[in-house]
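**Q** Sequence and predicted structure, then a few things I'm wondering about:
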Amino acid sequence: MQPTATVLVYSDDANVREQVRLAAGRRPAADVPPVEFVECATLPAVLAALDRGGIDVCVLDGETAPMGGMGVCRQIKDEVFHCPPVLLLIGRPQDAWLATWSRADAAVTLPVEPVEFADALAALLRGRLSVDA
């Protein structure tokens, strides 16, 4: 059985979570394993999933309310031992500086553009899986 990578997707909007799943597909690139998704709509769900372990990459929606993905990113980078890399979904390109402030490893704009998103996710997976190997 082929190993899989686990991607946590945090957004209060089911449509955004669906965009992420569809953009990533079953495998975002040929040289990374197939992905499974853990969907979270609240901060407590994110923290519980990270506490359980096994998350390879987090995708956080910066536009989520009441706790946006940027704040969640900064919090988990401070609080989670060996925090997985974070791909932040931002509302507009001008918000890239906020992604840097939040310590995100990468950022793409909403709405999700499939090729850009899959490339960014695959790059984070490659980095994470090479560290774990």
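**A** Thanks, I have the structure now. Residues are numbered from 1 along each chain as shown.
**Q** CA atoms for contacts and neighbours, from now on please.
**A** Noted.
**Q** Mind telling me what element Cys58 is part of?
**A** Here Cys58 sits within strand 57-61, counting by DSSP states H and E.
**Q** ok, residues contacting that strand?
**A** Strand 57-61 has contacts (C-alpha atoms under 8 Å, 6 or more residues apart in numbering) with 6-11, 16, 68-70, 72-73, 84-90, 121, 124-125, 128.
**Q** ok, second structure coming up, stack it against the first:
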Amino acid sequence: MQATATVLLYSDDANTREQVRLAAGRRPAADVPPVEFVECATPEAVVRELEKGGIDVCVLDGEAVPMGGMGVCRQIKDEIFRCPPVLLLMARPQDAWLATWSRADAAVTMPVDPVEFAGALAGLLRGRAALAG
């Protein structure tokens, strides 16, 4: 198992970013590595960080402004070679079809439920580790 997993977190809202960090904790599950967050407040910063490499999972805020996480997800799935898996934060369960349209790998609703979020993040990290292994 790698030493740490790097999670890109996109939201223009500092409170949302804090909710996500607190929900994930240091390690979202016992069988995945501890996580470190790279925080981005703009879509341009997301693309820059992904182009650098080293990101294991992206967490995107579907309600971010000026570009929501669903649009950012669709863009990075099209533009980033070997794009890491994406966990989308949605405002309403009824938006699940939009998460599918954006090609997100998983989605959870806001406000962030720590158990649901940690489980979804851990699942994507396990999948990423299986691909790397």
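**A** Arrived safely. Bear in mind the structure is a predicted one, so any value in this text is a computation, not a measurement.
**Q** Can you give me the TM-score here?
**A** After superposition, the two chains reach a TM-score of 0.98 (TM-score structural alignment, normalised by the length of the first structure), with 132 aligned residues with a C-alpha RMSD of 0.7 Å.
**Q** which residue ranges form the helices in the first structure?
**A** 14-24, 43-52, 69-79, 96-101, 114-132 (DSSP state H).
**Q** now these in CSV, with mean neighbour count and distance to Ala30 of the first structure?
**A** Listed next are the helices of the first structure as CSV, based on neighbours: other C-alpha atoms under 10 Å; distance: least, C-alpha to C-alpha, whole Å:
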stretch, mean neighbour count, distance to Ala30 of the first structure
helix 14-24, 18, 12
helix 43-52, 15, 26
helix 69-79, 19, 28
helix 96-101, 16, 28
helix 114-132, 16, 9
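**Q** Next one: the residue most central in space within the first structure from Pro114 of the first structure, what distance?
**A** The centroid of the first structure falls nearest to Val59 when counting by C-alpha atoms, centre = their mean (1.5 Å). Relative to Pro114 of the first structure, Val59 of the first structure is positioned 14 Å away (C-alpha to C-alpha, to the nearest Å).
**Q** got it, and Gln94 of the first structure?
**A** 20 Å.
**Q** Kindly report the same for Gly53 of the first structure.
**A** 27 Å.
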